[in-house]
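**Q** this one's structure only:
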């Protein structure tokens, strides 16, 4: 008698599972997020054992359960595989780690397949590499490589969507680096659901991750994104992998930013910048020079700030537009910044700066599509708002940074010295910074004005 297959219900948002369906997930509170998952029979595929010893001697292989004392653990540096792209290596934390699993996501057309094809074509000149394509044919990938002028004589290609067959083939080829494009089209025969479903994505990723850990293969998975810009599939996918990075960029911009959201082997929120050209994605070694391509005549409301991205400072232009509102409820729009923080800072500006913009529309934009995730742009934002409100242009060679507290005090930000050196390197001659970030040693050609409160900053710009 055939055994009845068991089912479970998994939350698409957090990955929690339940024995029966419910309208709301008790773990994360999301509504209508439970999807049915059919559980296959618990048996071991004989072919799966073929890759367990494919690369014997890998120190990080899963399944080598040996108890050790904390003091006896080897603290030697993890081996890294350079990708021949310094911006990608920066985001990854120095290169690919053998046995690690990297998930790269992005909107269609962002350049995920292009940057991975470029990387593997160069890596294949030094070590075995395998590119698995499930969405495109081998001819399409070959045509792209020829159009980009990439070395294609050593890269091994495979067109397959069955995960078991991919691992079986990879166990014979024994690549050091493998790309699976994409995880949403992969499927396992024993999972009774369509490719791209919660069950298929979850089980396929787990199977591929087990292969990578047991063989020491650096695995890169390509993931689709939903309409709101998040990675598609169950949220548990982000817990399985070691590194999650997003390739962002609009269709009307030639620049792409690569940002790490999770990295077990490096810094989080590291930023890499690429430029889309006819020869593919090219690295941008000095992104500050790109984001500072300002107009010849600076308009009111334009100020430059320095944000800290991972391990380096980045100079970006912040623009503000304050205009009379024709609505009963004035608009507050922030692009690249947190809108809730904008509302809070405008209240601080009124209470401690004496500038009322409650009846004005306020629009804030970070030039170049950069997303400012830290609070160092607080003071810059307020100075840009006042500049636009007073219709007074600030100096072109002025740079401002600092966090603003609810009491109107200017708080210090991390790595202030490095931010000032970056500003001086790009020709800035004046900087308004928190008093605690004043220079310990003078920087030639840079005048630093330390301020302790919002009123001091306004007086420094003669806009009180």
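**A** Sure, I can see it. Note that the coordinates shown come from a computational prediction; the quantities given were computed from them, not determined experimentally. Residues are numbered from 1 along each chain as shown.
**Q** going by C-alpha atoms from here, please, whenever you check contacts or count neighbours.
**A** Will do.
**Q** so residue 309 sits right up against residue 272, yeah?
**A** No - contact criterion C-alpha atoms under 8 Å: residue 309 and residue 272 do not qualify, at 9.1 Å.
**Q** here's the one I want to compare it with:
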């Protein structure tokens, strides 16, 4: 007897989980009012019948040693920082997802990239949110004029595929994937079923025609791309465009990349004439006008394959509440609480009677243990009113016993600190012994415990 298959299912629009019945709260992601009734292809889900086919309909597997490396030339976007985030440029046949909050500048970014790519080949720009006239107005404001940028407001995936096959553009931009739908499905555009099916058909098209396709994805109120797992595991590269709408700077971060390193960032500045990449990021994240500063120290973090110099700030002030506060911006707040407890226990500084605020200058957000020593130095500097030289950096992880531990990829970090003209680096003793030969431009000072830290304050 043939098993009955339900004609309808309920899918969470946040995590993509399937359920046989509706519920107010998703058991998977614990989101409220995100489960929506959806249907499959046609009016019902149909059972796939097993049929007896030819005995062999597959290609013979080959040894991995006999596979020839595919030779392809990456496509340059015109932005050197964006090329680095992508791993050297756009890979032909790749599917790239760009996510970001509304108004952060995603459409402006891809229009700027389309302008640079249109100098060599045709670019197809599909917009389901704006009409061609609206995009034309923004292009006029940005000073973009090109006959090779082709605009369309098509909303059906099947028609977009036919358009790509007929025009054969160099790159395709779809803004946004939540506005595109399969004509064969009765679901509304933006539902998990539509997202899954549309992304799959674009993936097959990009691989078959070797044409890179960029998909723009919206961010949910939880800060994730709508239908996150549905989209992220299908595409080759996932980029997040971050930034405060009230701030002029934007950060493009790679969180998944099959053709390059993960974690690389590109910094852009939003101007009236469009986005402009920031090459010298030290001007953004560092402030070194003063020779000495209280509560402000320098360090270095890793963002993908690159080291980035940062400024850690701390403010220790007597609390006016019954319980002292611990607040951080750009840093892990739990880590700040832990480090304050270590300082109070092993250095005898009564931080329990003071509010402690920590900040990573420039609006950057980093969660890396290598900043522990810098955070402790900034807190001690502010608490003791002793300044730190602007030519000194602190690098190391701090344990629960107050010991200073080594960090990874130290050579890359030291080269970045040397490049910005620092004279002295405070780091773990084990790191100093390991990289003694690598140092040629500044002094390395190794310490074992936080108790030795105050000796290097002015």
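**A** Now that the structure is in, tell me what you want to look at. For clarity, every value in this text was computed on a predicted model and none was experimentally measured.
**Q** hang on, the earlier thing: compare residue 309 and residue 272 of structure 1 and say which is more crowded by neighbours.
**A** residue 272 (24 against 18; other C-alpha atoms under 10 Å).
**Q** residue in structure 2 matching that one?
**A** For residue 272 of structure 1, the aligned position in structure 2 is residue 266, judged by TM-score structural alignment.
**Q** my guess is that match meets residue 249, correct?
**A** No - counting by C-alpha under 8 Å, residue 266 of structure 2 does not reach residue 249; the two are 10.4 Å apart.
**Q** so the match of residue 272 of structure 1 versus residue 251 of structure 2, what's the distance?
**A** Residue 266 of structure 2 sits 6 Å away from residue 251 of structure 2, going by C-alpha to C-alpha, to the nearest Å.
**Q** repeat that for residue 383 of structure 2.
**A** As defined by C-alpha to C-alpha, residue 383 of structure 2 lies at a distance of 33 Å from residue 251 of structure 2.
**Q** please apply the same query to residue 141 of structure 2.
**A** 22 Å.
**Q** okay, the two: which has more neighbours?
**A** residue 251 (21 against 12).
**Q** now do the contacts for that one.
**A** 240, 241, 242, 243, 265, 266, 267, 268 (C-alpha atoms under 8 Å, 6 or more residues apart in numbering).
**Q** next, count neighbours for the second one.
**A** Pointing back at residue 241 of structure 2 there. 21.
**Q** which position in structure 1 aligns with it?
**A** Residue 241 of structure 2 maps onto residue 247 in structure 1, by TM-score structural alignment.
**Q** quick one: contacts for that match?
**A** Residue 247 of structure 1 neighbours (C-alpha under 8 Å, 6+ apart): 104, 105, 106, 107, 110, 111, 112, 256, 257, 258, 259.
**Q** the second one falls within a strand, correct?
**A** Yes - secondary structure of residue 105 of structure 1, determined by DSSP: H, G, I helix; E, B strand; the rest coil: located in a strand.
**Q** quick one: map it onto structure 2.
**A** Using TM-score structural alignment, residue 105 of structure 1 sits opposite residue 99 in structure 2.
**Q** equivalent analysis for residue 197 of structure 1, please.
**A** By TM-score structural alignment, residue 197 of structure 1 lines up with residue 191.
**Q** pretty sure its match contacts residue 13?
**A** Yes - Residue 191 of structure 2 lies in contact with residue 13 (C-alpha under 8 Å); the separation is 6.4 Å.
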